[in-house]
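S.K.: Just to be clear, the model below is a prediction. Sequence and coordinates:
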Amino acid sequence: MRDPLPAPDFAIQSTQLLARALSLRTLPFHAHEILPSFGLYTFLNNFVAPRVSSRFFPETYFGLSEKGKKNWDVHIVSLLQSCFINTAALLVIWLDRERWSMGPIERVWGYTGATGMVQAFSTGYFLWDVVISATNLDLHGPGALAHAVSALAVSLLGFRPFCNYYGLNFVLYELSTPFLNIHWFMDKLKMTGSRAQLINGIALILSFGCSRLLWGTYQSVRMYQDMWAAFETPGGLPVPPWLAIAYMLSNTTLSCLNFYCFGKMVHALRKRFDKPKAGNEKGSP
């Protein structure tokens, strides 16, 4: 399936040298999607989110500290991006018939324009995420930066192309992100412990567990099996060890962070909705 947004000639020509230097053959066909998406997320964060928030949630937004406002704006961008990228990924997975016919070797080295498009929009977001996490390290913490760097590395390797097929499948991690952001906003809007937050919390746990832990682990295992098949294929294109290791390390980092975050989320939800013991209600030690 072709990219619905084909690259103009000037974009291809202007990025050829960079693509050769980085060994990212398909990058020139998608640079016109990476840079504008990075610019769009920056614009949403710096201009749209503050203005929309101050108009519709003035009491809450202006009651936040400067760090709190930055965090609020980041969550708005994350919410919008996750809704968009989930829709794009699901449409391509469903409509791209070339993907359906791929075998193990094609899943490692194969490429379609539509898959590259979704990968490009993801790359633009993760590039923005790296910048935001690095410049606000005291706010988001080193874990967020590690996640952003790992996700960006995996996305860029897709333009080699390498595991472009699986890169799109891993985009579906974001299926849980809208619920995560809604949960965060409910806390700020004084809806903590409400029935609406409970319903959203259940949806968050289910979507996170299914998309990031079950689906993500299953896709990782399949990807490692296909990499091994590429190693063993006679006369084929073997996977360079450094490339396989880099991709596996990035993917493993993301997987470990997902399991860690899942535990933190379950703990946070239990604190919000577990009823205090009778002894505590009476002030007992």
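M.R.: Cool, got the structure.
S.K.: C-alpha from now on. contacts and neighbour counts both.
M.R.: OK.
S.K.: Report how many residues lie close to residue 183.
M.R.: For residue 183, the tally of surrounding residues (other CA atoms under 10 Å) stands at 22.
S.K.: so which strand or helix has it?
M.R.: Using DSSP states H and E, residue 183 falls within helix 177-188.
S.K.: buried ones in that helix?
M.R.: 177-186, 188 (16 or more other CA atoms under 10 Å).
S.K.: Stretch 205-222 too?
M.R.: Buried positions in stretch 205-222, judged by neighbour count with 16+ other CA under 10 Å: 205, 207-213, 215-217, 219-220.
S.K.: How far does it stretch from one end to the other?
M.R.: Length of stretch 205-222, first residue to last, CA to CA, to the nearest Å: 24 Å.
S.K.: what does that stretch rub up against?
M.R.: 166, 169-170, 172-177, 251, 255, 258-259, 262, 265-266 (CA atoms under 8 Å, 6 or more residues apart in numbering).
S.K.: then this one, side by side with the first:
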Amino acid sequence: MVWTSGFVLMHTVYRLTAFASSLLLNGYGKLSSAEKIEWNDRGFSTFHALFVSFASLYFLILSDLFNEDSNDELVINRSSTLSNTVLGFSIGYFLSDLAMILWHFPVLGGLEYVLHHGLSMFSIIQSLLSGQGQIYILMVLFSESTTPFVNLRWYLDIAGLKSSIFYVANGIALFLGWLIARIFLFIFFFIHMWLHFDQVKEIFPLGFYSLLVISPILAILNAFWFWKIAKGLVKTLLKAKHSK
């Protein structure tokens, strides 16, 4: 199965992150055991985020898969071998990362991360098995494009560069990226659902009600994290202003 390949690949990326970091970065060896685990974990989450965000962008904008004029099939029922592969790969990531979070709980994230990963994996599995609603799953996966900025912020902090211009610039990029990919995109998500609700109702019952319940929960989580990011950015900018 594709998700097992994704699981194995994520484990491989985790190990490669550890190997490359120990070889190229002198400071890596000085990290505590917990910090090394989180460092490596963020390495493979960045890899997954870059892969699925570019893949989602391709399917949603560049390809004709969800172009309403490309064929007569309902948009809600469209899928392809390649899109199924991407979803399977993503399941492998969420499964491996959730296992890491639970094993090292709460070092790698609290209950909100468990909820996010669990709901995401549940939704992707339903869409992969049914072939329905993939357009909405890919929209949500594109929001992973903010993850590299989140991870870079942690990397800069652990490297002692919290006062650097790079940290400030990354904070601004994270704020703007989150606003676009996790706030505005979800607004578009719900508008698209409303305008295509006649098609959304064609999704099998569990998938239909999951879409109505899970997507608002993920939107609330995104809004909660956005509020924390905004607070952190204001604090960073004020600190940078006073240090001049």
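M.R.: Structure's in. What do you need? This one's a predicted model, so the numbers in the text were calculated from it and none came from an experiment.
S.K.: okay, now the alignment partner in the second structure of residue 150 of the first structure: neighbour count?
M.R.: Aligning on TM-score structural alignment places residue 150 of the first structure opposite residue 119 in the second structure. Here the number of neighbours of residue 119 of the second structure (other CA under 10 Å) works out to 18.
S.K.: Likewise for the one 10 residues further on?
M.R.: Residue 129 of the second structure sits with 10 neighbouring residues when counted by other CA under 10 Å.
S.K.: what about residue 203 of the second structure, which SS state?
M.R.: Residue 203 of the second structure falls in the coil class when you classify it by DSSP: H, G, I helix; E, B strand; the rest coil.
S.K.: pretty sure it is in contact with residue 131, am I right?
M.R.: No - checked against CA atoms under 8 Å, the pair residue 203 of the second structure and residue 131 is beyond contact range at 9.7 Å.
S.K.: The helix holding residue 183 of the first structure: average distance to aligned residues in the second structure?
M.R.: Helix 177-188 of the first structure, aligned to the second structure and superposed, deviates on average by 1.2 Å (mean CA distance after the TM-score superposition for the first structure).
S.K.: Find me the equivalent region of that helix in the second structure.
M.R.: By TM-score structural alignment, helix 177-188 of the first structure lines up with residues 147-158 in the second structure.
S.K.: circling back: put together CSV for the buried residues of stretch 205-222 of the first structure, with distance to residue 276 of the first structure and secondary structure on each row.
M.R.: Formatted as CSV, these follow (distance: CA to CA, whole Å; DSSP: H, G, I helix; E, B strand; the rest coil):
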residue, distance to residue 276 of the first structure, secondary structure
205, 22, helix
207, 28, helix
208, 27, helix
209, 27, helix
210, 30, helix
211, 32, helix
212, 31, helix
213, 30, helix
215, 35, helix
216, 35, helix
217, 36, helix
219, 40, helix
220, 40, helix
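S.K.: what's the nearest residue to the most centrally placed residue in the second structure if we skip its chain neighbours?
M.R.: Central residue of the second structure (CA atoms, centre = their mean): residue 144, 2.7 Å from the mean position. Once flanking residues are discounted, residue 144 of the second structure sits nearest to residue 49: 5.0 Å by CA to CA, 6 or more residues apart in numbering.
S.K.: That neighbour maps to what in the first structure?
M.R.: Aligning on TM-score structural alignment places residue 49 of the second structure opposite residue 82 in the first structure.
S.K.: returning to that earlier point: out of the contacts of stretch 205-222 of the first structure, which is nearest to residue 144 of the first structure?
M.R.: Distance to residue 144 of the first structure, by CA to CA, is smallest for residue 258 among the contacts of stretch 205-222 of the first structure, at 11.4 Å.
S.K.: Spell out which helix or strand contains that closest one, please.
M.R.: Element membership for residue 258 of the first structure (DSSP H and E) is helix 241-273.
S.K.: So what's the gap between the next helix or strand after that helix and the chain middle?
M.R.: Downstream of helix 241-273 of the first structure, the first helix or strand assigned by DSSP H and E is helix 278-281. Computed by CA atoms, centre = their mean, to the nearest Å, the chain-centroid distance of helix 278-281 of the first structure equals 42 Å.
S.K.: What ranges does the stretch 1-150 of the first structure have for its helices?
M.R.: For the stretch 1-150 of the first structure, the helices defined by DSSP state H, counting those that start in this stretch occupy 9-14, 16-22, 31-43, 49-56, 58-62, 66-95, 97-100, 104-109, 113-135, 137-157.
S.K.: Show me just the buried residues among the contacts of stretch 205-222 of the first structure.
M.R.: For those, buried by 16+ other CA under 10 Å: 166, 169-170, 172-177, 251, 255, 258, 262, 265.
S.K.: Dump these into a markdown table; add distance to residue 37 of the first structure as well.
M.R.: Below are those laid out as a markdown table (distance: CA to CA, whole Å):
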| residue | distance to residue 37 of the first structure |
| --- | --- |
| 166 | 21 |
| 169 | 20 |
| 170 | 19 |
| 172 | 18 |
| 173 | 19 |
| 174 | 17 |
| 175 | 19 |
| 176 | 21 |
| 177 | 18 |
| 251 | 23 |
| 255 | 25 |
| 258 | 25 |
| 262 | 29 |
| 265 | 29 |
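S.K.: which among the residues you listed gets closest to residue 61 of the first structure?
M.R.: Checking these against residue 61 of the first structure by CA to CA gives residue 177 as the nearest, at 21.3 Å.
S.K.: Aligned counterpart of residue 256 of the first structure in the second structure, please.
M.R.: In the second structure, the residue equivalent to residue 256 of the first structure is residue 220, according to TM-score structural alignment.
S.K.: how many other residues sit next to that match?
M.R.: Neighbours of residue 220 of the second structure under the rule other CA under 10 Å: 13.
S.K.: Name all residues that make contact with it.
M.R.: Neighbour list for residue 220 of the second structure: empty [criterion: CA under 8 Å, 6+ apart].
S.K.: related to what we said a few turns ago, and the helix holding residue 258 of the first structure, which residues are buried?
M.R.: The neighbour-count check on helix 241-273 of the first structure (16+ other CA under 10 Å) flags 247-248, 250-251, 254-255, 257-258, 262, 265, 269 as buried.
S.K.: Likewise for stretch 110-125 of the second structure?
M.R.: By neighbour count with 16+ other CA under 10 Å, stretch 110-125 of the second structure contains the buried residues 113-114, 116-117, 119-121, 123-125.
S.K.: And residue 98 of the second structure, how far from residue 104 of the second structure?
M.R.: The gap separating residue 98 of the second structure from residue 104 of the second structure is 10 Å, by CA to CA.
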